[in-house]
Structures are given as structure tokens and as C-alpha cells.
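Student: I'd like to go over a predicted model; first the sequence, then the structure.
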Amino acid sequence: MPTRRTFLAASAAAAFASSKLAADESSAAKANQICVFTKPFNSLTFDELATQTANIGFNGIEAPIRPGGHIEPEAVPDKLPQLVAALEKQNQKLTVLTSNINDPSDPLSEAVLRTAAKLGIRYYRMQYFKYDESKSITKQIDEWRMKMKDLAALNKQLGITAVYQNHAGRNYFGAPIWDLHRGLDGIDPTQVGVAYDIRHATVEAGMSWPIGFHLIRPHIQVVYVKDFTWGEARPTNVPLGDGRVDSKFFRMLARTDFRGPVSLHEEYIDHRKPELVPEHWEAIRKDLKTLKSWL
């Protein structure tokens, strides 16, 4: 017959197991969703795209909805609901909408965003700003800040978040990170935030990329992942884990409160050739395995 002591011990063990399960479920709920940038797959139907991303193990896609992408901006009101419906049938989401939007006064841009917001799409990637080296750098940043403030006001009204990707290159606003930090000063990150690209950050900052990461961290809404090596004149994209991107970044990221999506970009196979679609899927499958091991 059980004694009071064994009963209390059993009750304590059960309570511990229950609390551990709740903690595990809470951690799982907070896990970063992983999506894939689907630029190489314009030749596929929406159903084919959704089925394949689900089969590989993604939670959703980052879809180019811009000139030359899956859907032309003018066709968004008719076709974007079709893409979202195809994804939902496979328990997938359109996690990030990649756009050519950075002007809130453009009526077509507003129509795209209104449609996206009604469909429950939370994030869209902005188009880049590029420096004119013959003009004041700081004045250009200040001008772009005002434009992003106007865009933030529209996003707040619609309930959607713009993300600006830091992109490596001589004249890209956001490449050095500090300028992006300055440009976003005073703007709510849930209205205009950052898609932090660790590949581009490493290209631009070399060994000092952690400083830029910590600087821009409060603005980060989405994380982009891809890899590169240095060629003779420029960086070359390579499979994840074969290049210069440091897996320690993900341990650093895990120590923050970041709970946004992570988007995998495979850009080392020519995306313009439909006959290479099977190679893209196989490469993405391998990159996803590496990414999950790092996360």
C-alpha cells in the first residue's frame, strides 16, 4: 500500500513532468519558422510549388511578387489569393512577400500591400535604395528615413511590416549596417524593420560583423541565410556550410529574443534555367539540413 511519502514523491514527479512538457511545448511554439526563397521556381504552378516546399520540410515560402516574379504587381488582386490558397492546402504560409515597393505614394504599391494584408501576409521585403556618390551621403539617408516613415504610417494602417535587407555592394543603402541603423532611427520596427542577411553582413564587415548585428538587432524582423567564399575579384555563392558564414551566428541569435522567420536563400545555381529546377530542390534540401543543424 502506498505511503504518504511515496504519494508525495509520485505527485512531485508528475508535476515536474507536466511542467517540463509545458516548457517544451512553449519552446516549440517559439521556434523560428523556416521558409525558402522561391526565385528559381517561376516555371512551377502554385500547387507544384506548395507541394514541394511542404515535402522538403519548410513552413512556408518567401515569394517574389514583383516584375519577373511569380506574380506581376498588376495581377496581385487576382492571383495572390490563388497562391495563398495553394499554400494553405499544404499547411504552408506565404511568410515574406518580396516586392519592388519603397514608395508609399505609388497607388500600385498600396494595392499590393492592401491585398497582402487582407490575406494575412505579415512581412514584405522592400526594394533597395542606392546611393548617388556625387551627393551627400547623410542627406540621402535622411531623405530615405522620411520616405520610410511615410511607408511605416501606411504599414501601421494596414497591419503589415516592411523589412529592408542589408545587401552587399558599393552603393547599397544598408550594406555598412550603421547607415541602416541611422535611417531607421525613430521608426517602429514592427512597421519597418530589417531582414538581416548574414551572408551580406559577412561580406561587408569581415570579422566585425557581430558589432553590426548587435547594433541593428532591435530592428531585425526576419533573418536571411546563405553562404559564400571569396573569389579573386568578388564573393561567390556556395552551399550553406561550405563558405565563410560562421555557424556561431545562430548561437548568438538564439541568445536574443528573436522569434521571427528564417528565410533560406539558395543562389549558387542559375535560377534563370527551368531545366535546373530539380538541382535547385536537391541543393535546397541539403542546405535546409545544414541550417537545421545550426539552429
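Tutor: Arrived safely, thanks for sending. Since the structure is predicted, the reported quantities are computational estimates derived from the model, not experimental observations.

Student: from now on I want contacts and neighbour counts done on CA atoms only, so please keep to that.
Tutor: OK.

Student: list the buried residues in stretch 189-207.
Tutor: For stretch 189-207, the neighbour count (16 or more other C-alpha atoms under 10 Å) marks 189-205 as buried.

Student: okay, and which of those residues map to helices?
Tutor: 198-205 (DSSP state H).

Student: confirm that T95 sits in a strand.
Tutor: Yes. Under DSSP: H, G, I helix; E, B strand; the rest coil, T95 sits within a strand.

Student: residue contacts, it?
Tutor: 35, 60-62, 121-123, 261 (C-alpha atoms under 8 Å, 6 or more residues apart in numbering).

Student: run the last query once more with 6 Å
Tutor: Contacts for T95 (C-alpha atoms under 6 Å, 6 or more residues apart in numbering) come out as 60-62.

Student: same thing with K130?
Tutor: 171-173.

Student: ok, and here's another one to check against it:
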Amino acid sequence: MSKPINTFSRRDFAKLSTLGIAALPFLGFQNAFDPINSATENDLKVHLFSKHLQFLNYRDMSEAAANMGFDGLDLTVRRKGHVLPEQVKDDLPKAVEAMKAYGLQPQLMSTNVWDVNDDKNKVVLETASQLGFTHYRTDWLTYPENQSIQESQAHYAKQAKALEQLNEELGLIGGYQNHSGKHVGAAVWDLLPILEATKGEFLGCQYDIRHAVVEGAGSWELGLQRIKPFINTIVIKDFKWGLTDGKWTLINVPLGEGMVDFKRYFSILKKYKINVPVSLHLEYDLGGAEKGHSTLTISKEEVFKNMTNDLQFLKEVWKQAE
């Protein structure tokens, strides 16, 4: 089997880019932020997954994201997140205040929310709604071993319908992320019996191309075609397969260095007229920032440089895709 080829590589991007990328984190807020916001309505709105900035407080996190040119933050409001669910009433307003101080409007957040009968989940959504958030990622689901997959899907479909009703009341849109492995939705197709129980307006899919390619190296386009009516946000990251201690394993890499064919992917999104909020994830080695650590083994300037590189690559390939 031949190795998938990324038709637009990071090396190609390096030749195209004439930006002083490494210097961006040190520019003033106005200089770094304005060029990104001069985009047309057809450009992507890219939010940085705040997990990778959990070594910073709310204000420094917001300043860094703005200086790098991000349109916003995908704020972690979950266990071990930037905002803990049990402290959401006190801390989420503080995070939003810091974001707005640097021109970042609240829009995306990643949560552990699924069951509407959990009072903590309700408080998270109610607080986020009051503060202006519009989209959030739900919790992941698994298939219990003591019941069939079909039974589990029927149960989750009822929960999805109830969650969508709450979302509609609060003016929020939830997205379930397809995640490789044994999670519900890893195969994408198995999300349909769950999501089709909803209207598809206030609950849908946060589509993750990295995980889709992991699970469907040659068939991910079919899964995308089937799930596209439910896509309301997307996640961007890259990977490749490699040998580690004699075993094949997933290796996370910067955008353009892995197996995701971003130019093809973006071309399909444009064909389907899918332009939704984007969450950029960086899961390759960033001295602990990739795992949400509060202390790093590399300088924050090096972390910012990698984040800016991925952001600029993403925006350039989006422009090149037809």
C-alpha cells in the first residue's frame, strides 16, 4: 500500500510565506491582530485550543492568542481546564473579560457536557450563554460492554434530543467530536443514529479531520459526505504513522508534515460550502503545552512560534484550495 501524499506540504508553504513568523509573538497587539481581521467572509475564523496555553493566566493567554493573529480561543471549560465546571460562575466571566480586553469575543469552548440531568452541566451552559458563547464541544461517549451498540445508540439519541432542546433554549450549538479509538463516533457513521434524532440545528458534529483520517485513511471523504449536514465546527491537526520500539504508532506532527491532505480537505469543504468556526490543536511535542501542562520544558516563545507557523500554514492552504 502506497503512503498517502499531502499535495501541499509544509515545505511548499515555507517557500510561499514571506512573513516574519518567529517575530509575531513579540509584536504589539494592534500590529499582529489587524491583518488577520482584514479577511473576507470566505476566510476561516481560527480559534486556538486554550489547552495549549494553560501555562498562562487568562490575561496572558488572551494577549498571546491575539498577538499571534488568532480570531479567538476555544476555551477549555472542563475538568483540568482553564475554567473548572465547579467554578464556572466565578471564573468564566473573568476569562471572558480578559479575552475581550484583547479583542477576542467569546464563541467556542470545550466541555464535558452531555447529560442535561447533570446540574453542573446546566450551570456551565447557562453561564456560557449569558456571556455570549455560541458553540461548544460536548463530552465523549463510549459503548458499554453490557449492552449492544444499537441499544447504546438509542440511549444516546434520547440524550442528544434532550441536550439539543436545552441548547435551543439557551441559544447554543453543541458539537460532538469524532475521536479515533473506541469512542462513539470514531467511525463517523455511528454518529448518525444519534444525531438524526435531533433537528441538527443546535446539536451536531465537531468534525476532526485528523481522527477521521486515522480511522478511514482511504474512506474519510465518504464519512465527511455523510456527516456534512451536521458539521457546525471543525478541528485542525495532523499526524503520521511511525515505528516506535518496533510497534506502529500514531505520531502527532505540525500541519503539513503528516498524512492529512489539507488541500484536498479544504477543497471539499469549499465544495460543500462548509465554513464554520475552526479550533486549531497542536498535539506534537511543545514542551508540555500540547498536553495542557502548567509548566514547560521549552520557552514560551518557541511554543508561540509553532502556533503561529501552524496558523499561517492553515490560512495559506485554505486560500490555495479550490
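Tutor: Ah, there it is. Quick caveat, the model's predicted, so the values are computed rather than measured.

Student: would you pull the TM-score for this pair?
Tutor: The TM-score (TM-score structural alignment, normalised by the length of the first structure) is 0.87; 268 aligned residues with a C-alpha RMSD of 1.4 Å.

Student: thinking again about what came up before, quick one: which of the contacts of K130 of the first structure hold up in the second structure? List them.
Tutor: Mapping these onto the second structure (both residues aligned by TM-score structural alignment, their matches' C-alpha atoms under 6 Å) leaves 172-173 still in contact.

Student: JSON lines please, covering the contacts of K130 of the first structure and showing secondary structure and distance to V223 of the first structure.
Tutor: Listed next are those as JSON lines, based on DSSP: H, G, I helix; E, B strand; the rest coil; distance: C-alpha to C-alpha, whole Å:
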{"residue": "N171", "secondary structure": "coil", "distance to V223 of the first structure": "22"}
{"residue": "Y172", "secondary structure": "strand", "distance to V223 of the first structure": "18"}
{"residue": "F173", "secondary structure": "coil", "distance to V223 of the first structure": "18"}
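
Student: ok, and the most crowded of the contacts of K130 of the first structure?
Tutor: Among those, F173 has the most neighbours (other C-alpha atoms under 10 Å), with 25 neighbours.

Student: hmm, back to that, and the contacts of K130 of the first structure as TSV, adding distance to E232 of the first structure?
Tutor: Listed next are these as TSV, based on distance: C-alpha to C-alpha, whole Å:
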residue	distance to E232 of the first structure
N171	20
Y172	21
F173	25
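
Student: closest to G243 of the first structure out of the contacts of K130 of the first structure?
Tutor: Comparing the contacts of K130 of the first structure against G243 of the first structure with C-alpha to C-alpha picks out Y172 as the nearest, at 22.8 Å.

Student: how about stretch 301-308 of the second structure: buried residues?
Tutor: Buried, per 16+ other C-alpha under 10 Å, within stretch 301-308 of the second structure: 303-308.

Student: in TSV: those, plus distance to P93 of the second structure and secondary structure.
Tutor: Compiled in TSV, those are given as follows (distance: C-alpha to C-alpha, whole Å; DSSP: H, G, I helix; E, B strand; the rest coil):
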residue	distance to P93 of the second structure	secondary structure
V303	27	helix
F304	25	helix
K305	29	helix
N306	29	helix
M307	26	helix
T308	27	helix
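
Student: wait, which of the residues you listed is closest to K237 of the second structure?
Tutor: Nearest to K237 of the second structure among these, with distances taken as C-alpha to C-alpha, is M307, at 11.3 Å.

Student: residue in the first structure matching that closest one?
Tutor: Aligned counterpart of M307 of the second structure in the first structure: I284 (TM-score structural alignment).

Student: look at the residue nearest to its match when sequence neighbours are not counted and say how many residues are nearby.
Tutor: Closest residue to I284 of the first structure apart from its sequence neighbours, by C-alpha to C-alpha, 6 or more residues apart in numbering: E266 at 6.3 Å. When neighbours are defined as other C-alpha under 10 Å, E266 of the first structure has 26 of them.

Student: corresponding residue for E266 of the first structure in the second structure?
Tutor: Per TM-score structural alignment, E266 of the first structure is aligned with L282.

Student: what do you get for P104 of the first structure?
Tutor: Under the alignment (TM-score structural alignment), P104 of the first structure maps onto V116.

Student: what is the burial count for that match?
Tutor: Other residues within reach of V116 of the second structure, judged by other C-alpha under 10 Å, total 18.

Student: now do the same contact list for it.
Tutor: Listed by C-alpha under 6 Å, 6+ apart, the contact set of V116 of the second structure reads L163.

Student: ok, it to T76 of the second structure distance?
Tutor: Per C-alpha to C-alpha, to the nearest Å, V116 of the second structure is found 19 Å from T76 of the second structure.

Student: what does L195 of the second structure give?
Tutor: The gap separating L195 of the second structure from T76 of the second structure is 23 Å, by C-alpha to C-alpha.

Student: contacting residues around stretch 216-227 of the first structure?
Tutor: 181, 189, 193-197, 199, 237-238, 240, 243, 245, 260-265.

Student: in the second structure, what stretch matches it?
Tutor: Matched against the second structure by TM-score structural alignment, stretch 216-227 of the first structure falls on residues 227-238.

Student: the matching stretch: which residues count as buried?
Tutor: Using 16+ other C-alpha under 10 Å as the test for burial, stretch 227-238 of the second structure gives 227-228, 230-238.

Student: how about stretch 169-183 of the second structure?
Tutor: Buried residues in stretch 169-183 of the second structure (16+ other C-alpha under 10 Å): 170-180.

Student: same question for stretch 218-228 of the second structure.
Tutor: Buried residues in stretch 218-228 of the second structure, counted by 16+ other C-alpha under 10 Å: 220-221, 224, 227-228.
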